[in-house]
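1. next come a sequence and a model predicted from it.
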Amino acid sequence: MTSTESATHFLVIGAGELGMAMIRSLTAHITGNALPDTVTVLLRPSTGELAADKTRQLEELHAAGVAIVHAEVATASTAELAEIFGRYDTVISCLGFAAGAGTQRKLTEAALAARVSRYLPWQFGVDYDVVGRGSPQNLFDEQLDVRDLLRGQHDTHWIIVSTGMFTSFLFEPAFGVVNIEANTVHALGSWDNTVTLTTPEDIGRLTTEVLYAQPPFVDEVVYLAGDTITYRQLADIVDATLDTRVRRVEWTVEHLHTELADDPTDTMRKYRAVFAEGVGVAWPLERTFNHTNGLAATTAGRWARAHLTVSA
């Protein structure tokens, strides 16, 4: 349901970094266009005294007119989730891999059981169709299960939004690609390998544009990107931002697979190995919804200038 002829009732699952970005963008769009649409967020039930950041978050949601429903996704049955989902026209899952294995499949099964008009699964990442099954990141196989479920039915329309890696994740110290303390940038697989990056804020804003696009997107994969860069360009960005000359070290696919074999449960090693393979993790900017529609997005260089410091 994308027509403004009647109100669309959105349910956003989760209020983490992406969930809040999605909620802010949806509510701003609704307010700015005087639409009768509504936004509800599904949160875990609170237990005990709330931390200060959670209190501030609830105050922000209340001020924006966002309704709240509660469910413990990890333990709720598919039927219980379907009962909640069935109250809404468009369900957007912003609950990522941290929710645990099986979560993406269960949420999709619940959306289909509820026969919601439109579902956006948590697919805000790489092009899982191209990556294929059996990649170093085993959780990616579940993303293909989700796509199979959606494509195997006709009652619920869907949109898959592919965004590449969160821009901040590429600079995350734990990921190991950009190591400011060691003044080093590592290339995953090759200096010429590319990676597509988008910030959560841009994902929320651009996904909102996708949701309200006319003619509507129906049962499609839509590509977004703030930037698509090589690891060589990434090192250049760090050099220019910090006025330095980083040490450049290439981690080959073979090296990263060996590293993963030494600890197959290490999440970061899984991600490094799959991105090193360079398959399905990047696409040209010219191919994206935002480029086609002249919508600006944050580049890697702009993000680095705003966030990267020597003391990071």
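-> Nice, thanks for sending it over. Just so you know, these numbers come straight off a predicted model, no measurement behind them.

2. only C-alpha atoms for contact and neighbour calcs from this point on.
-> OK.

3. T241 - nearest residue in space that isn't next to it in sequence?
-> Leaving aside its sequence neighbours, T241 sits nearest to R305 (CA to CA, 6 or more residues apart in numbering; 5.8 Å).

4. the one you found: what secondary structure?
-> In three-state terms, and counting by DSSP: H, G, I helix; E, B strand; the rest coil, R305 is helix.

5. so what's the residue count around it?
-> 14 (other CA atoms under 10 Å).

6. my read is that it contacts D239, right?
-> No - under the criterion of CA atoms under 8 Å, R305 is not in contact with D239, lying 11.0 Å apart.

7. mind listing the shared neighbours of the two?
-> With CA atoms under 8 Å, 6 or more residues apart in numbering applied, the contact sets of R305 and D239 do not overlap.

8. ranges for the strands of the stretch 101-250 of the chain?
-> 118-120, 157-162, 165-166, 178-179, 184-188, 194-198, 220-223, 227-230, 247-251 (DSSP state E, counting those that start in this stretch).

9. give me whichever of those is most buried.
-> strand 194-198 (a mean of 27; mean count of other CA atoms under 10 Å).

10. second structure follows, compare the two:
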Amino acid sequence: MVVLRKVVQVGATGNLGAAVLESLISTPSLEVTVLSREGSSSRPVRPEEVNVITADYGSVDSLSAAFQGADVVVVTVGASGLASQARMIEAAIRARVRRFIPSEFGADTLHEKARGLPVYRAKVETLNLLKAKAAEGLIEWTAVFGGPFLDWGLSRGLFGFEPAAADATFFDGGSTQVSTSRLTDIGQAIVGILQNPSKTANIPIYIQSTCTSQKQLLELAERTLGKKYKVTNVSTEQMEKAALEKMKQGDMSGMRAFLVRAIFAPDYGCNFTARLANDLVGVKELSPTDLAALVDETLRQTGQS
């Protein structure tokens, strides 16, 4: 029987990393170790409850030593750490790690259009490498796709509006139905994968806390904040073209436009409703009432309403 009990989480700080760590250490059956980059001053929020070790992310030998004895490696690094995943995979194979969960969690980088966007190059290369190694029988993989982060995104303007602003931006009309997940549900999905190792090997896992649109979220926000936003409509196609022109000039400041394109363009695959594995990994969808309450709570926590 396959058992995935001993977990090494790489990158357990930040909004996502902390939420995933909370889910892992709250599961009594799991033995969790956090791996941090040598020289980093960042530490998990609750270091007293987890073993913290360090490694040189640029060294396969250092990473392999850190992964010794682990059943699974869960990577929750941010954009700056994505290029290190090839070395992590090689190190995990050397250490005989059974499962590798790469840093994905957002838009569907397996979708033919989304995977072609420059912002996802490192993630696409990582998944391609994992598939190749899995085909050789060297390691298993599971990729989690949850769409944009719901609670975090509401407080950071990811859905086209911010609590304190007077203006909102709708991408491609604002009606695209998008799968989106709370940070805690991403953590739950990872726990669910570890608890169902045979059914989750070498496949993508699609989850959502809800499937909604910018228009629906803005209506809920206006109700909470007691105001109306002035809405501007923007084409994600035009955003992508402008970002590509910037790249040709060596200007990488338009990378966010590619993220917006992958999330809100209707034909870029960020509606996972027909492919959900929520039941398999224990993620419960929000009811309309629950979603309204989440929007209200999240926006009020920002202190702006």
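-> That came in fine, so what should we check first? What you see is a predicted model, and the numbers here were worked out from it, not measured in a lab.

11. quick check: TM-score for this pair?
-> Superposed pair, TM-score by TM-score structural alignment, normalised by the length of the second structure: 0.82. Supporting alignment: 290 aligned residues with a CA RMSD of 2.8 Å.

12. quick revisit: as CSV, the strands of the stretch 101-250 of the first structure with distance to V279 of the first structure would be great.
-> Output for the strands of the stretch 101-250 of the first structure, formatted as CSV (distance: least, CA to CA, whole Å):
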stretch, distance to V279 of the first structure
strand 118-120, 23
strand 157-162, 14
strand 165-166, 13
strand 178-179, 21
strand 184-188, 12
strand 194-198, 9
strand 220-223, 15
strand 227-230, 13
strand 247-251, 16
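
13. so for F97 of the first structure, which of these sits nearest?
-> strand 165-166 (13.2 Å; CA to CA).

14. so that closest one corresponds to what in the second structure?
-> Matched against the second structure by TM-score structural alignment, strand 165-166 of the first structure falls on residues 148-149.

15. same thing with stretch 116-123 of the first structure?
-> Under TM-score structural alignment, the match for stretch 116-123 of the first structure is residues 97-104.

16. mind listing what A95 of the second structure touches?
-> Counted by CA under 8 Å, 6+ apart, A95 of the second structure has contacts S64, A65, F67, Q68, G69, A70.

17. considering those residues, which are maintained in the first structure?
-> With both residues aligned by TM-score structural alignment, their matches' CA atoms under 8 Å, the contacts of the contacts of A95 of the second structure that the first structure also has are S64, A65, F67, Q68.

18. just to revisit the earlier point, closest one to M20 of the first structure among the strands of the stretch 101-250 of the first structure?
-> That would be strand 165-166 among the strands of the stretch 101-250 of the first structure, by CA to CA, at 14.6 Å.

19. what helices or strands is the closest one leaning on?
-> Strand 165-166 of the first structure sits against strand 194-198, with contacts defined as 3 or more CA pairs under 8 Å, 6 or more residues apart in numbering; DSSP states H and E.

20. what about the strand it packs on, how far off from the second structure?
-> Compared with the second structure after fitting, strand 194-198 of the first structure has a mean deviation of 1.7 Å; criterion: mean CA distance after the TM-score superposition for the first structure.

21. of the contacts of A95 of the second structure, grab the buried ones for ChimeraX.
-> The buried residues among those can be selected in ChimeraX (16 or more other CA atoms under 10 Å) with this line:
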select :64,67,70
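
22. so which of the contacts of A95 of the second structure are in strands?
-> Judged by DSSP state E, strands contain none of the contacts of A95 of the second structure.

23. closest to A201 of the second structure among the contacts of A95 of the second structure?
-> Checking the contacts of A95 of the second structure one by one against A201 of the second structure (CA to CA), the nearest turns out to be A70, at 16.4 Å.

24. the closest one -> the first structure?
-> In the first structure, A70 of the second structure lands on Y88 (TM-score structural alignment).

25. count residues in the vicinity of the residue lying closest to its match once chain neighbours are set aside, would you?
-> Nearest residue to Y88 of the first structure, sequence neighbours excluded (CA to CA, 6+ apart): H9, at 5.2 Å. Neighbourhood size, H9 of the first structure [other CA under 10 Å]: 16.

26. I'd say H9 of the first structure and L35 touch.
-> No - in this structure, H9 of the first structure is not within contact of L35 by CA under 8 Å, at 11.0 Å.

27. counterpart of N233 of the second structure over in the first structure?
-> So N233 of the second structure corresponds to E250, using TM-score structural alignment.

28. give the contact list for its match.
-> H186, A187, L188, G189, S190, W191.

29. save those residues as JSON lines, and put in distance to H29 of the first structure too.
-> Formatted as JSON lines, the contacts of E250 of the first structure follow (distance: CA to CA, whole Å):
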{"residue": "H186", "distance to H29 of the first structure": "40"}
{"residue": "A187", "distance to H29 of the first structure": "39"}
{"residue": "L188", "distance to H29 of the first structure": "38"}
{"residue": "G189", "distance to H29 of the first structure": "41"}
{"residue": "S190", "distance to H29 of the first structure": "41"}
{"residue": "W191", "distance to H29 of the first structure": "40"}
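
30. G278 of the first structure: which of these is nearest?
-> Taking those together and measuring to G278 of the first structure by CA to CA, the closest member is G189, at 7.4 Å.

31. aligned to the closest one, what sits in the second structure?
-> Match for G189 of the first structure (TM-score structural alignment): D172.

32. list the contacts for that match?
-> Taking CA under 8 Å, 6+ apart as the test, what D172 of the second structure contacts is N233, V234, S235, T236, F264, A265, P266.

33. who wins on neighbours among the residues you listed?
-> Result: F264 is most packed of those (other CA under 10 Å), 29 neighbours.
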